[in-house]
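**Q** test case, fold it:
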Amino acid sequence: MSLLDRYIEDTALHMGLGHRARNLIEVLVDYIHSLPDGVHGLRRRFDAVGLGEQFPADGRPQRLLAGQLECAIGRGELAVLARRAAFPTGMFAVVAADLLPGLLDVLEQQARQARPMAVPLRQRGNPAPVPRAIRGSVLRGLSWVLVAGALLCLTGWIHQKTRVTSAGTAAAAERQTPPRLSLVNHAGVIDVRGRLPGEADRRKVWSALVGHYGQARVSGDIQRDPHARAPRWLDRMVTLVPVLRHPGLSLSFSGDTLHVDMAALPEADRVTVSDTLRRGFGHLQVTGLWDSGRVALARLPADPDHAQLVAALNQGAIRFEHKSPVLRADGLDMLRASALALRAADPGLRLEVAGHTDSLGTADSNLRLSQQRAEAVVAELQALGVPAHTLQARGYGEEQPVADNRLEAGRERNRRIVYSVIR
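**A** So this is what the prediction gives:
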């Protein structure tokens, strides 16, 4: 395994990025290699904007902030890289800034290892006579070389056959399509449509809907698609069929994502349904959910004062991947609603965006994580149009708990983002 592959695996594990880590890092590597002189070219970009001290000549690059990365490579280029990595721009800036120093270190190590070793020239003169014992050792060595060569040929043939089989399996995996299913309550009638891999999957969904709502209140068509992947959400969805009793509710599954449309539901029902779906499909990327924060922002008067705005912002929960600064999809929903309110606020408003963690892990790692999460929120809000001067990110780590860290419920309350007015 190469140094880069090992770095990608570590990033996937420690930052909670999973399979997305490889794509993000490959985008960064491609960008660095596209610059004149690669790593050195990137260093010159930081020098040009007065950030050369982040890359000392005799040591590892220092930790970067998202704003410093944006200053060096430009907002437009950053947005392009974020789209290629399939990340929101603000989140990409925070994660890329955190990864870049270590990534540059890995690339420079690989470059040093790839340099050819200098081979000393043989001294002039007659070669020394070879002793008989050495000649015997050479002959025995040649015999072993012939045996090893035969084994290598056999191993190579087996490996080639295995690669052909693996390539066929990989190609078949690439041909697979995401399973899809949409369920909409139209005035009490459940309309269901989609493409699932097997007849058993289709019957499971249809039977659950008919069993709960009756044959007359279920319509639509679920097609069988043998190329569709097995849905990870099917069994859970079947158990949550009763949630569809709300007229106007729409659930759309595609691959490992779920989009919920509950615009037609009363506010109280939106929060209740969202809590149910959040618990049921926490392993998916879910958008369209509501919580008390989104309701509070929707209820704000046309011209709220600073205290009203901050109180509404702090009712919302911004969720991240486990021990990671990467925002979950429903966290992005809350930030979109927050950005609308902040863009309409008093231009003189200044807010601190504070990140807090639970006590699991070391104090240093928690302080760093809280700062990264605060920066991720600020970067995403700025990407959504909030003026840069409005927000200031600060991490407090585990220093200011609001609940008992010995209990999971308490740790969940302590993992939070808090807004406060800077006076």
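**Q** make it CA atoms for all contacts and neighbour counts henceforth
**A** Noted.
**Q** the helix ranked longest in the chain: what's the following helix or strand?
**A** In the chain, taking DSSP state H as the definition, the longest helix is helix 132-175. Sequence order places strand 180-186 as the next helix or strand after helix 132-175, per DSSP states H and E.
**Q** these two touch, right, Val95 and Leu369?
**A** No: if you go by C-alpha atoms under 8 Å, Val95 and Leu369 don't touch, sitting 11.1 Å apart.
**Q** give the residues shared as contacts by those two.
**A** Pro325 (C-alpha atoms under 8 Å, 6 or more residues apart in numbering).
**Q** ok, Gln372 - contacts?
**A** Applying C-alpha under 8 Å, 6+ apart, the residues near Gln372 are Val94, Pro325, Gly395.
**Q** so where does it fall, helix or strand?
**A** Judged by DSSP H and E, Gln372 forms part of helix 363-383.
**Q** another sequence for comparison is provided below:
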Amino acid sequence: MLDTIIHQAALRGMGTQARRFVGLLAESLVSSRSGGFQGLIKRFDDAGLGTLLRSWMDHPPADHALHPDQFAAGFGAEESSRLAKLLGVTTGAVNLAGAEALPKLVSLLTAQDRNPTALPAHLSALLHQQPVHAERRHGLGWLFWLLLAALLALLVVAISNARPDKSTAAVPATTPAPAPVAPAPVAEVQETVVQEPVEQAPEEQHPAQLQLANQDGKITVNGKLASDEEKQRLWDALKAQFGADNLSGDISVDAHTLPAGWMDKLIAALPQLAASGLKIGFDGDKLSVDTSALPEDQRFDISQKLRSLFSGYSMSGLWERATAALAGLQSGFSAHDLVQALNLMNVYFDTNSNAITADSQEILARAAEAIKSAPQDTRIEVGGHSDSVGTDQGNLDMSQKRADAVVAKLVELGVAPATLIAKGYGATKPIADNATEEGRAKNRRIEFIVQGE
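**A** Predicted coordinates for the structure are as follows:
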């Protein structure tokens, strides 16, 4: 995994500094200067990201598990600035590369020790590795020029000593010999020192962006991509789907923009984006959706399709049954009204994990706001349920971990801990047939129940 972390850091703007960057980042996670690993946990807790951090300690994180602004909040602005100064790069470059590297480093460091206090030798070694300049990769060019200068100096001295001295040539006996003349001093040859060029800090890279709006079949697109090839590919796909006469807007190309990781998925999704009034936007791995101009049924349908197509992306603006139900709760609603709305909600997790996916964050935020407005004595059980695949104990353990993760996230979002209780049921309470994939999917659920009934 370490080689992967270093490679990704190089691609995220660290370049030849990638190995040292990873070493410095890892050192900061265990250093008493920054409060050690417990200090990192506290900073993430203070930033409302504690559950996210702890999920990396239980399961290897996926790429793009953390955003640069989240990294800056959890890692600490002072530490980001310190690393930037040591490496000669911008703080933005540290945050960009750190967002990709930190989750994997946490997973690596906590694999054997839940509270690491020292760096393993293979990580500590990275602290002492300097970047390799291009000149060094092609040989010791500076040594060649220094030797050449020395040889030239020796050659000048040799020529001067070999030249006949006219002042001491033979003369007639009757002519007094002139006084000896001291040889002319040889000019000192200065050594030429070839200074290696100072490595320039890499330009900060930015995520690819795109905004697309459909108004009566007329498509307007604006954004910024990394290359002309990406731009042409997207433009060709848009023309094929909607027609050249129906396209307008501008897509710029910027070499300091990261590749659009969403490109393939967007092109595959274009047939689903024909609804008039739909607006979507990409900013790196964040997807925003605006379906407010669409009829209710279309809002649900398109939101579900986009969730499926862009699974794992951080999404905002999706319109689900639960979204509508939570938005429709009237002032003074009862606990029963609340759980009816909550049970329309789907909470998604990474496969075989209790890590809540990025696309579930917004609906949980809406749920937290509704729960905080419930009657003061409301107590709600958050039940975790599984399908029948696997062992009974394994299913029970995972369902409990997932229920715990949902409660932790809601508490992180401001719900009073005393309002919620987590309970795992495993596969003991199915609501559909476990013999089919559709049935198993329905059985894998989070269910809310009013306590005391």
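**Q** tell me which of the contacts of Gln372 of structure 1 is nearest to Asn414 of structure 1?
**A** Using C-alpha to C-alpha, Gly395 is the member of these that lies nearest Asn414 of structure 1, at 12.8 Å.
**Q** map the closest one across to structure 2 for me.
**A** In structure 2, Gly395 of structure 1 lines up with Gly424, judged by TM-score structural alignment.
**Q** got a list of what its match touches?
**A** By C-alpha under 8 Å, 6+ apart, Gly424 of structure 2 lies in contact with Gly383, Gly384, His385, Leu396, Asp397, Met398, Ser399, Gln400, Lys401, Arg402, Ala403.
**Q** let's see it at 6 Å
**A** When contacts are counted by C-alpha atoms under 6 Å, 6 or more residues apart in numbering, Gly424 of structure 2 touches Gly383, Gly384, Leu396, Ser399, Gln400.
**Q** separation between the spatially closest residue to it that is not a sequence neighbour and Ile421 of structure 2?
**A** The shortest distance from Gly424 of structure 2 to any non-neighbouring residue, by C-alpha to C-alpha, 6 or more residues apart in numbering, is to Gln400 (3.8 Å). Distance of Gln400 of structure 2 to Ile421 of structure 2, computed by C-alpha to C-alpha, to the nearest Å: 11 Å.
**Q** of these two, who's got more company?
**A** Gln400 (22 against 17; other C-alpha atoms under 10 Å).
**Q** now do the same contact list for the more buried one.
**A** Here Gln400 of structure 2 is in contact with Gly384, Lys423, Gly424 (C-alpha under 6 Å, 6+ apart).
**Q** next: Val295 of structure 1.
**A** Per C-alpha under 6 Å, 6+ apart, neighbours of Val295 of structure 1: none.
**Q** which position in structure 2 pairs with it?
**A** Aligned partner of Val295 of structure 1 by TM-score structural alignment: Ala324.
**Q** tell me how many other residues crowd Glu369 of structure 2.
**A** Glu369 of structure 2 has 16 nearby residues by other C-alpha under 10 Å.
**Q** over to the one 3 residues further on?
**A** Applying other C-alpha under 10 Å, we find 16 residues neighbouring Lys372 of structure 2.
**Q** do Ser31 of structure 2 as well
**A** What Ser31 of structure 2 shows, counting by other C-alpha under 10 Å, is a neighbour count of 16.
**Q** please apply the same query to Trp206 of structure 1.
**A** Close neighbours of Trp206 of structure 1, defined as other C-alpha under 10 Å, add up to 19.
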